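[1] structure for this input, please:
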Amino acid sequence: MRVTVDVVGEGTHEVELGEDDTYVDLLEPLEYGRHEVSIVVEGQPVPEDQSVEVDHVRVLRLVQGG
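    Next up, the predicted model:
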């Protein structure tokens, strides 16, 4: 399955996933950690351990600062 990953403000990537891969598996080729981003489908955050069933997601980088 090929999934389009739109990293807001940073570009779009095509990621190839296996049948049982989850949303967190989308991050591996993008070099983002699971604590750095929120994965959004149709405007709603999705659980990282849920199986991917769509062909387009948005990734929002979380802002940290002090």
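[2] when you work out contacts or count neighbours from here on, use the C-alpha atoms and nothing else.
    OK.
[3] what's the local residue count around the nearest residue to residue 63 once chain neighbours are set aside?
    Computed as C-alpha to C-alpha, 6 or more residues apart in numbering, the closest residue to residue 63 that is not its neighbour in sequence is residue 36, at 8.0 Å. Neighbour count for residue 36, taken as other C-alpha atoms under 10 Å: 12.
[4] and this one, please, so the two structures can be compared:
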Amino acid sequence: MHVTVHVFGREAHEVDLPDPTYGDLIDAVDLNPHEATVLVDGRPVPEDAPVEASEVRVLRLVQGG
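    From the prediction side, this is the model:
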């Protein structure tokens, strides 16, 4: 499946994976699933759900201390 992954604050990535999950897309753009979430139509989706969108956005979560 071909998916365009837009990472907020970074460039877009074109990803081709067979039967990916949203977690696979996070891995494909070299982010850790614990520090990022995938948004489809502005709503977060579970990382273990199968990808159903051809375009997604990845939001890096900020941690501080």
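[5] for the residue nearest to residue 63 of the first structure, list the residues it contacts.
    61, 62, 63 (C-alpha atoms under 8 Å, 6 or more residues apart in numbering).
[6] show me the contacts for the spatially closest residue to the first one that is not a sequence neighbour.
    Beyond its immediate neighbours in the sequence, the residue positioned closest to residue 61 of the first structure (C-alpha to C-alpha, 6+ apart) is residue 37, lying 4.3 Å away. Contact criterion C-alpha under 8 Å, 6+ apart gives 59, 60, 61, 62 as the residues in contact with residue 37 of the first structure.
[7] just the buried residues of these.
    59, 60, 61 (16 or more other C-alpha atoms under 10 Å).
[8] and the helix or strand containing the second one, what does it pack onto?
    Assignment of secondary structure by DSSP states H and E places residue 60 of the first structure within strand 56-61. Secondary structure elements in contact with strand 56-61 of the first structure, counted by 3 or more C-alpha pairs under 8 Å, 6 or more residues apart in numbering; DSSP states H and E, are strand 2-7, strand 37-41.
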